[in-house]
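[1] task: produce atomic coordinates for the following.
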Amino acid sequence: MYTTINEDGILNNYANEPQIYYADYPSNEEQRSYSFQAGVATLLVTALVLVACGVS
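    Purely as a prediction, here's the structure:
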């Protein structure tokens, strides 16, 4: 942690900055996994909306 003291004796603490890194483009397997998750989420939301409409 980086600490400074100003002329009035007040301490200022600064957090350490994390290392910066660039994200990697997802592989084909990860893309398929994301597509599957999106499909399941779409089905779930659609089912919830239909149930809500049916109940009301």
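[2] please count neighbours and contacts with C-alpha atoms only from this point.
    OK.
[3] how about the helices in this protein?
    28-55 (DSSP state H).
[4] grab the most central residue of it for me.
    Against the mean C-alpha coordinate of the chain, by CA atoms, centre = their mean, the closest residue is residue 23 at 13.4 Å.
[5] mind checking how far residue 9 is from residue 1?
    According to CA to CA, to the nearest Å, residue 9 and residue 1 sit 18 Å apart.
[6] another one to check against the first:
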Amino acid sequence: MRYTTEEGGRLNNFAIEPKMYKAEPPTKVQQRNYIFLGIGALALVATLMFVAVSVS
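    I've put the predicted structure just below:
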């Protein structure tokens, strides 16, 4: 465990830092899936709004 001793004998603990990595841009397949998920989400919200308006 990483720690340092400060004045007066107190211990100061440090969290273990995670390994850093570079994010990669989405592939064409992932971009296509994001578009389909967005369209599905918009359709769901539009349907819920239609139902809410028609019920009230």
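[7] hang on, the earlier thing: and the residue nearest to the centre of structure 1, how far from residue 33 of structure 1?
    Using CA to CA, we find residue 23 of structure 1 at a distance of 18 Å from residue 33 of structure 1.
[8] next: residue 12 of structure 1.
    Distance, residue 12 of structure 1 to residue 33 of structure 1, by CA to CA: 45 Å.
[9] which position in structure 1 pairs with residue 13 of structure 2?
    Counting by TM-score structural alignment, residue 13 of structure 2 lines up with residue 13 in structure 1.
[10] burial count for the closest residue to its match other than its chain neighbours?
    Among residues not flanking residue 13 of structure 1 along the chain, residue 3 sits closest, at 4.5 Å (CA to CA, 6 or more residues apart in numbering). Residues lying near residue 3 of structure 1 (other CA atoms under 10 Å) number 9.
[11] list the contacts for residue 3 of structure 1?
    Residue 3 of structure 1 sits next to 11, 12, 13, 14 when contact means CA atoms under 8 Å, 6 or more residues apart in numbering.
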